[in-house]
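Need a 3D model of the following:
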Amino acid sequence: MASASSDSDFEGFTIDDIEDINENKSILTSDESDIDISDYSSGEEDFDNENNTDPQHNLPPDAQPLDYLFLFLPEGFLFENVAEETNKYAQHLISVRRRNDPLWQPSNTAEMRAFFTINIMFGVKQLHRLWNYWSPDVRYGDPYISSIMSKTRYSKISQYLHLTDSANAPNKNDPNYDSLYKVRPVIDLLVNNYKTVYLPRKNLSVDEAMIGYKDRVHFRQYMPAKPTKLRIKVREVCESETGYCVNFDVYTKLGVRSTLLSYININFSSIDQNLEYSLSKPKPK
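Here you go, the predicted structure:
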């Protein structure tokens, strides 16, 4: 299992890391959100986008779910770029350790596609232990998954999986240090495509979502009063009618508002002012 001493010492995932729950976590004792927009006013005079709302893509009516996925995460990034960065990170760790990894071979676009396919299948058929998917026991084993990739190869790709070039890692002592730099390319790509693929109607909601995460991050929340206790908090701007996510910001404790209410073609000045007031005003005792 990877050491939990420091984010900067992270050397990839093992199967046990994926399954175990790290006990180091922050605790929110209140059952309430830390966003209070009770004084929110709609600001409709600043917002007139009703005539321009529409999907902003050219997919045909019979498009497959995978076609929609690639609208937000293009194949070139999801497979080619991730394979390239994973290979670079594996070579970096091998060089730092000064010893070869006999089980590692460079990955490629086709193999990375297979890797993500397997992870999607995990959500379709859920088993108690990850290794059960490769079990010879017919009650547990999944012949489709085991035919795509061996468990050893899956484990190795998980260990070295990377999205960014480690050579460009920011200094942790920098006051503007980005705790999410390892996944920042994905976040930026998603946010940009959320904005461009669909233009929402004027009725929007600002809310929070909790994303499950079992590895170590200093900003993971522990909320004992909630059914979902160990999660990463995400603030979202969504279209009220459809629930479509227009923009989001991962709460890392380095800033409450960040880029939540700023995105192209829409003026949020009134909403932004009211939210800023709600966040800064004293809480009632």
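
Going by C-alpha atoms from here, please, whenever you check contacts or count neighbours.
OK.

And what about Ile232, helix, strand or coil?
The three-state label given to Ile232 by DSSP: H, G, I helix; E, B strand; the rest coil is strand.

Could you check how far the nearest residue to Tyr194 once chain neighbours are set aside is from Glu45?
Excluding the flanking residues, the one nearest Tyr194 by Cα to Cα, 6 or more residues apart in numbering is Val246, at 5.4 Å. According to Cα to Cα, to the nearest Å, Val246 and Glu45 sit 20 Å apart.

neighbour count winner among these two?
Between Val246 and Glu45, Val246 has the larger neighbour count (other Cα atoms under 10 Å), namely 25 against 8.

can you give me how far the host helix or strand of the more buried one is from the chain middle?
When elements are assigned from DSSP states H and E, Val246 belongs to strand 245-250. Relative to the centre of its chain, strand 245-250 is centred 11 Å away, using Cα atoms, centre = their mean, to the nearest Å.

For the helix or strand just after it, buried residues please.
Sequence-wise, the next helix or strand downstream of strand 245-250 (DSSP H and E) is helix 269-280. Buried residues in helix 269-280, counted by 16 or more other Cα atoms under 10 Å: Ser270, Ile271, Asp272, Asn274, Leu275, Glu276, Ser278.

swap in stretch 251-270?
Per 16+ other Cα under 10 Å, stretch 251-270 contains these buried residues: Tyr251, Thr252, Val256, Arg257, Leu260, Leu261, Ser262, Tyr263, Asn267, Phe268, Ser270.

Proceed likewise with the subsequent sequence, for comparison:
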Amino acid sequence: MDRSERYYKKKINLAELTDEELMEFIDSVEVEDETFSSDNSIVDPDYVVDNIEYNNSADQVIEECMNEMDEAENTDAFIAEGMNLSMNTSSIEQPAANSTLILDESVGLQKPSTSSAAITNIPLKSVKRPRSPLPTVEESGPSVQPTSGGFTGEALTAISSKELSKAIWRKRALRLHVNEVAFRGDSSLPSTVKELQTPMAFFNFFFTSEILEMIAKETNRRALEENINSTFKTTSAEIRHYIGIMIYMSVYHYPNIDSYWGQNSFKPIQNCMPIKRFIAIKKYLSFQEESQRIKKGQPGYDPLFRIRALANKLNDRFDSVPKSARLCVDEMMCSTKTKHHLRQYMPNKPHKWGVKLFVLCDTNGFAYRFEIYNGAGDNVILPNTPDLGATSNIVIRLSQTIPDFVHHILYFDNFYTSLPLLVYLRARGIYSLGTVRANRIPGCKLPTDGEVRKESRGFSTEYMTSVQGIDLNTVLWKDNKCVRLASTYVDIEPFLRANPDLQTAKVSRYDRKQKHFIEINCPQIIREYNAHMGGVDLMDSLMGRYHIQAKSRNIMMRLFYHFVDMAATNAYILYKRVRAEKANDSSNVSQEEQQYNLPQFREEIAAGLVSFKEKRPVGRQSSVQGIDRSVSQQPSPSIIGRRAVHQVDDVRFDGQDHFPIWMDRKGKKRCKYCKKSDTQVTCSKCDLHLCCTADKNYFWDYHHKN
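This is a model prediction of the structure:
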């Protein structure tokens, strides 16, 4: 039997091995070839591969180990040092002299081989390249003013597909200078938005007091409609508490709703309201007066009447934020399996069952407008707009609030793209780009999939035409499959610039035959589409991580929870946008300002909502209920020795019900503001010890920002 075969499934004393036996054991180990077999050919073309050098063979590694072992004083020291270096854990104790090592074939140890194990070149997985900045005006370039692109039609309402049947396609390029595409509008945030600081303030910017008062009013109305003798009555403050509880439930998941008030209850929810009150609000929650609803079959019937008022108000609040330069339109799903005629099935979506929404977003995922799909008959044609078909009309309706003639660029997929839609948007001074189906291009000269089958990957061709004075460009690019796109501002080549070094367009793809990555040509139109089209999917992914999962047979309740998630996600994206603008202005940078991730941001919103109290009218305030200020109190044993928990800023600085309570001397603790002196004073609302004397009035300082 070979000596190396005795090592399998055998305990070996490290101290007893000689140098020759150790080297024989090292030679018996075969290095596995770690090659990648995955195909990354369908990933985003904005990828590059880092150049990393590798060792050619395992012999070099073994030779280096032998040299280091010769320099070491003994074998035990060499083994101990190698363990610490490879694991990078100097704090781990070194093995004792009688320590043993168990070797087993099941863990991947192979028997010795006569051939040397060479490490082949490892093809790397591609790394995402950072997005290039938006085009900016070059002073050395031509002076360009936003126009309608030479539109010669009589009016926007006269745009139709009849003119396209006369279009002549030529193999030409649509080369625009970067000054013709650069954004000319102002997307800076107003002062009212920049002054927002806390997560709850950002959320309240969308879910305003007007919306909450409307919900409280309609909820009370519904309770009386069901039972005229009902004593149920709620307020906008309780609606805030209810929404805060639902957001808490989206971050901290329990088996069911009753568990939040059960034996292992969630204290912020339990202290906010009893479970019976929560169920009562959920039962009567309403958003529109049912008596005003038009009956089905009559003109003006709206299947979304019960949620329409709330949707319109939220659309107005979302749309009050200045729009970014690049926008996109795509669909989103409000997941539910409730039986309703609005429920759709989309197998390619993460949530396959639910209500479909069409959303206008920017590249960061902020939703400016949304529209709920009502069914096949939901083809509303707005005044002074053409009828370009059901799908193109969706883009027309969502783009009505986009400013004209400031070079906004709108992206969409082949579900919406039509050439008349591109003409309409360009006539308004809005550039557009989208994937397109071949049957939607009249007289299309782009080759079919069969004609380009023998072409190599990276092949592209383009054709251009003019419709009512507006230039349209169509491009076909062969990657893993053939992709067709239509645009009014970009083609295969990059924009004309003063610096020719920037005009490069290459992407890496994995070649199965050659077993490594190769570079292929990537048209500029593909790079533009991939960089700016995923805004709706980005917002959908942010909402999917932490969303309200409460089940309901009422589909309008599911839409309401979806709107709450949209408002919270929009608040988070707007919060990051405000921080980015403040970072550019060094005078507004605050080093002590806390940075929130998404779950922390939602938790801060929930904490502010469940602790919200309506402001009292001006005048003498009544004493705090349940607090006897004439008698000193002893702190309860449950809070002795616990770590201090500070309230969120919306509660800490609200100026309501913060009263000092004097404990006896046994209740003295360290002040949570100065952290130096012991004090007997606690805040009745914050439940924190704070100094409150003539010399050190930290109670006042703690509850006031300035």
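
on that earlier part again, right, and the residue nearest to Tyr194 of the first structure touches Val237 too?
Yes - with contact defined as Cα atoms under 8 Å, Val246 of the first structure reaches Val237; the gap is 5.6 Å.

Could you check the angle the helix or strand in which Asp565 of the second structure is found makes with strand 367-372?
In the assignment (DSSP H and E), Asp565 of the second structure maps to helix 555-584. Put simply, helix 555-584 of the second structure runs at 170 degrees to strand 367-372, going by axes from the mean of the first three to the mean of the last three Cα atoms, to 10 degrees.

per the alignment, Asp165 of the first structure corresponds to what in the second structure?
Superposed on the second structure with TM-score structural alignment, Asp165 of the first structure falls opposite Glu289.

roughly how far apart are the nearest residue to that match once chain neighbours are set aside and Tyr248 of the second structure?
Distances taken as Cα to Cα, 6+ apart place Glu218 nearest to Glu289 of the second structure, at 6.4 Å, with adjacent residues excluded. As judged by Cα to Cα, Glu218 of the second structure and Tyr248 of the second structure stand 24 Å apart.

Give me the more crowded residue out of these two.
Higher neighbour count among Glu218 of the second structure and Tyr248: Tyr248, with 26 against 19, using other Cα under 10 Å.

part of a helix, is the more buried one?
Yes - counting by three-state DSSP, Tyr248 of the second structure is part of a helix.

excluding its backbone neighbours, what's nearest it?
Of all residues not flanking Tyr248 of the second structure in the chain, Ala606 sits nearest, at 5.6 Å (Cα to Cα, 6+ apart).

With Val197 of the first structure instead?
Gln56 is the one closest to Val197 of the first structure (Cα to Cα, 6+ apart), at 4.7 Å.

follow-up on the earlier one: OK, contacts around the aligned partner of the residue nearest to Tyr194 of the first structure in the second structure?
Counting by TM-score structural alignment, Val246 of the first structure corresponds to Tyr368 in the second structure. By Cα atoms under 8 Å, 6 or more residues apart in numbering, the contact list for Tyr368 of the second structure reads Asn315, Phe318, Asp319, Val321, Lys323, Val359, Leu360, Cys361, Asp362.

repeat that for 10 Å
314-323, 327, 359-362, 398-399, 401-402, 570 (Cα atoms under 10 Å, 6 or more residues apart in numbering).

residue in the second structure matching Tyr144 of the first structure?
Match for Tyr144 of the first structure (TM-score structural alignment): Pro268.

Does the host helix or strand of its match pack against any helices or strands, and if so which?
Element membership for Pro268 of the second structure, per DSSP H and E: helix 267-272. On a contact count with 3 or more Cα pairs under 10 Å, 6 or more residues apart in numbering; DSSP states H and E, helix 267-272 of the second structure meets helix 236-251, helix 275-284, helix 598-610.

circling back: biggest separation within the buried residues of helix 269-280 of the first structure, which pair?
Distance extremes for the buried residues of helix 269-280 of the first structure: the farthest pair is Ser270 and Ser278 at 12.4 Å, using Cα to Cα.

Let me see the ranges of the helices in the first structure.
Per DSSP state H, the first structure carries helices over the ranges 15-19, 65-72, 75, 82-97, 109-124, 143-148, 151-160, 184-197, 269-280.
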